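**Q** sequence-free structure coming up:
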């Protein structure tokens, strides 16, 4: 009887680790599934992320396209663990990402064939190679090239590098636009936050006469956010964004970029 009991205990003891292993194997599947569902919800409904603490909502929306990377990682982990639950759940954020961004990656949403290609870049006021930057921006052959942080010292280099392919040009302060198509008019757009002097010039509006009709084009450079011990400081950026929004509400052009 004693031997029988010991054998039974040994069997129980031998069985316990296997049960524990099964429990441990299930947990990553459940955890991965929960993360996948949360990630899909953020992709599809980013506005639900509150913007009160550290401007988390704005930060999430800024990096929304990059959430495809953790979605793919969750799928790979689920496949590696051979967890049907984790794999099935990971397919949800992957599908959400494809729904939102695959058309853009593939070259845009199909339209009527009237295309206007644009390159926009902050060229940096510390850029040591403005000519190389201008050539890189022109390499894809866009219709328009918009730049920010253009300094007075670097501006002639950009003009020389771009004037042959982009004969139409307008600049105001540290923002500028080069165009293959004629520019009909231009004007500054005042986006200065309170307390900023008149030397802060970061906005312009012009009308581009494209083969498909006129387009109002804005080139703007909002103030940068600042990360401090209290979180992200965005007051000046928010104020400029509100000024830009008010200006766009008054815009009468049918097509605005």
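**A** Alright, I've got the coordinates. Quantities reported herein were computed from a predicted structural model and do not represent experimental measurements. Numbering: from 1, shown residues only.

**Q** please make it C-alpha for all contacts and neighbour counts, starting now.
**A** Will do.

**Q** am I right that residue 207 is in a strand?
**A** Yes. Under DSSP: H, G, I helix; E, B strand; the rest coil, residue 207 sits within a strand.

**Q** contact partners for it?
**A** Contact analysis of residue 207 by Cα atoms under 8 Å, 6 or more residues apart in numbering lists 183, 184, 185, 186, 214, 215, 216, 217.

**Q** could those residues be laid out in CSV, adding neighbour count?
**A** Formatted as CSV, the contacts of residue 207 follow (neighbours: other Cα atoms under 10 Å):
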residue, neighbour count
183, 22
184, 12
185, 12
186, 17
214, 17
215, 18
216, 20
217, 20
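
**Q** tell me which of the residues you listed fall in strands.
**A** 183, 184, 185, 186, 214, 215, 216, 217 (DSSP state E).

**Q** surely the last one touches residue 210?
**A** No. With the criterion set as Cα atoms under 8 Å, residue 217 and residue 210 do not qualify as a contacting pair; they are 11.4 Å apart.

**Q** residue contacts, the residue nearest to residue 41 when sequence neighbours are not counted?
**A** Once flanking residues are discounted, residue 41 sits nearest to residue 93: 7.9 Å by Cα to Cα, 6 or more residues apart in numbering. Taking Cα under 8 Å, 6+ apart, we find residue 93 in contact with 36, 37, 39, 40, 41, 43, 68, 71.

**Q** for this structure, which segments count as helices?
**A** In the chain, the helices defined using DSSP state H lie at 2-44, 56-62, 68-80, 84-105, 130-138, 155-162, 235-249.

**Q** with distance to residue 190 added, can I get these in TSV?
**A** Shown next, in TSV, are these (distance: least, Cα to Cα, whole Å):
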stretch	distance to residue 190
helix 2-44	34
helix 56-62	24
helix 68-80	37
helix 84-105	32
helix 130-138	26
helix 155-162	21
helix 235-249	8
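
**Q** residue 168 is nearest to which of the ones you listed?
**A** helix 155-162 (9.5 Å; Cα to Cα).

**Q** in that closest one, what counts as buried?
**A** For helix 155-162, the neighbour count (16 or more other Cα atoms under 10 Å) marks 157, 158, 159, 161, 162 as buried.

**Q** wait, the second one sits on residue 134?
**A** I take that to be residue 158. Yes. Here residue 158 lies in contact with residue 134, judged by Cα under 8 Å, at a distance of 5.8 Å.

**Q** now do residue 243 against residue 3, distance only.
**A** 86 Å (Cα to Cα, to the nearest Å).

**Q** put this beside the first:
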């Protein structure tokens, strides 16, 4: 009997890991700990090699099954992120974003690195982002080092600053329920795009009001996107929400993650020294993703992200031709 159940601990641990991976959203979200588990989900894959070592030691078919179950579950969930999309040609739009860090000691160096990425649209969070103290202004040491081709800038900075190579239509507006946000229609050579630049509230597990504020802002942003009939939308910024967080599902119901469609890995962005989670995102509607990547570390505590996008043909486009 003991021989039959040899490796039972390994099998039970592997089964529990697989259940957590597949059913994490079913767990209660007490004080945001459900969100925390969601955010750490990719790292549960580290259990697989540990279980494999234990299974080799036990030399048991039951233990081997206990390794295969979470390995297959993890592979199904996260494997597609490592399958590169094969799309050729130049992009219609290059979008770059970084949370530059309010305490950044060398903003000119950060601006220089972002300029080297050659964006058509640049979004920067935490750039003098207290409108009460800083009057919503942008540090000239940062702005002067950006590409002069980014001629158009949203006129104020409520914690999220935007530059564009192309003009925007009308005055940018805030998203109701999201204080650090602006959205506007940008008129590009390929057609209009509704750009939403956002910096959502911080994520702090255990502090119920902080988690509640972040989650409420995700819901408000998702509601604004659902109400927007535009065929082409870009949402970009520091969402303080991991791609695996259950709240992200509210946004990906109607938008696609550029990082996940590009197939270039997990693309973690925070903390910059050793990224463990992707908090910064480019989400789209009506675009093909040619490339999405995390840029090399600069002075900030977040890595910058880049997405190369191509306009996808819509039915209306075909009718207009």
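**A** Arrived safely, thanks for sending. Bear in mind that the values here come from a model prediction, so they are computed numbers and not experimental data.

**Q** overlay them and tell me the TM-score.
**A** The TM-score (TM-score structural alignment, normalised by the length of structure 1) is 0.68; 225 aligned residues with a Cα RMSD of 3.6 Å.

**Q** one step back: and of the contacts of residue 93 of structure 1, the nearest to residue 255 of structure 1?
**A** Closest to residue 255 of structure 1, out of all of the contacts of residue 93 of structure 1 and judged by Cα to Cα, is residue 43, at 28.2 Å.

**Q** and that closest one, what's its match in structure 2?
**A** By TM-score structural alignment, residue 43 of structure 1 lines up with residue 21 in structure 2.

**Q** now swap in residue 252 of structure 1 and tell me
**A** Counting by TM-score structural alignment, the partner of residue 252 of structure 1 is residue 229.

**Q** again, but for residue 173 of structure 1
**A** By TM-score structural alignment, residue 173 of structure 1 lines up with residue 158.

**Q** just give the number of residues close to that match.
**A** Counted with other Cα atoms under 10 Å, residues neighbouring residue 158 of structure 2 total 25.

**Q** residue 10 of structure 1 too?
**A** For residue 10 of structure 1, the count of nearby residues is 12 (other Cα under 10 Å).

**Q** do the same with residue 212 of structure 1
**A** Neighbour count of residue 212 of structure 1, defined by other Cα under 10 Å: 10.

**Q** again with residue 106 of structure 2
**A** When neighbours are counted by other Cα under 10 Å, residue 106 of structure 2 comes out with 14.

**Q** kindly provide the distance from residue 86 of structure 1 to residue 78 of structure 1.
**A** From residue 86 of structure 1 to residue 78 of structure 1 the distance is 5 Å (Cα to Cα).

**Q** oh sorry, the question was meant for residue 121 of structure 1
**A** 38 Å.

**Q** so these two - more neighbours on which side?
**A** residue 78 (23 against 12).

**Q** would you check the span in structure 1 matched by stretch 65-75 of structure 2?
**A** Against structure 1, stretch 65-75 of structure 2 falls on residues 88-98 (TM-score structural alignment).

**Q** quick check: residue 85 of structure 2 touching residue 262?
**A** Yes. Residue 85 of structure 2 lies in contact with residue 262 (Cα under 8 Å); the separation is 5.3 Å.

**Q** comparing the two, which residue is more hemmed in?
**A** Legend: neighbour count by other Cα under 10 Å for residue 85 of structure 2 and residue 262, higher for residue 262 (24 against 16).

**Q** map the more buried one onto structure 1.
**A** Under the alignment by TM-score structural alignment, residue 262 of structure 2 pairs with no residue in structure 1.

**Q** who's in contact with residue 262 of structure 2?
**A** 81, 84, 85, 289, 290, 291, 292.

**Q** in a strand, the last one, correct?
**A** Yes. Residue 292 of structure 2: assigned to a strand according to three-state DSSP.

**Q** hang on, the earlier thing: now do the shared contacts for residue 85 and residue 262 of structure 2.
**A** residue 290.

**Q** count of residues packed around the nearest residue to the match of residue 43 of structure 1 once chain neighbours are set aside?
**A** Nearest residue to residue 21 of structure 2 in three dimensions, chain neighbours excluded: residue 41, at 6.6 Å (Cα to Cα, 6+ apart). The tally of other residues near residue 41 of structure 2 (other Cα under 10 Å) stands at 22.

**Q** could you find the counterpart of residue 41 of structure 2 in structure 1?
**A** Match for residue 41 of structure 2 (TM-score structural alignment): residue 64.

**Q** wait, doesn't its match sit right on residue 44?
**A** No. Counting by Cα under 8 Å, residue 64 of structure 1 stays clear of residue 44, with 9.7 Å between them.

**Q** residues touching residue 1 of structure 2, list them.
**A** No contacts exist for residue 1 of structure 2 under Cα under 8 Å, 6+ apart.

**Q** ok, it to residue 172 of structure 2 distance?
**A** 71 Å.

**Q** buried sites along the match of stretch 65-75 of structure 2?
**A** Under the neighbour-count criterion of 16+ other Cα under 10 Å, stretch 88-98 of structure 1 has 89, 90, 91, 92, 93, 94, 96, 97 buried.

**Q** surely the fourth one touches residue 36?
**A** Yes. Counting by Cα under 8 Å, residue 92 of structure 1 does reach residue 36; the two are 7.0 Å apart.

**Q** how many residues are close by the residue nearest to residue 171 of structure 2 when sequence neighbours are not counted?
**A** Nearest residue to residue 171 of structure 2 in three dimensions, chain neighbours excluded: residue 184, at 7.1 Å (Cα to Cα, 6+ apart). By the measure other Cα under 10 Å, the count of residues near residue 184 of structure 2 is 20.

**Q** ok, the one 4 residues further on next?
**A** By the measure other Cα under 10 Å, the count of residues near residue 188 of structure 2 is 16.

**Q** which residues touch the residue nearest to it when sequence neighbours are not counted?
**A** Of all residues not flanking residue 188 of structure 2 in the chain, residue 166 sits nearest, at 5.7 Å (Cα to Cα, 6+ apart). Counting by Cα under 8 Å, 6+ apart, residue 166 of structure 2 touches 120, 150, 151, 152, 186, 187, 188.

**Q** quick one: buried ones out of those?
**A** 120, 150, 152, 186, 187, 188.

**Q** now, among these, which is nearest to residue 7 of structure 2?
**A** Nearest to residue 7 of structure 2 among these, with distances taken as Cα to Cα, is residue 120, at 56.0 Å.
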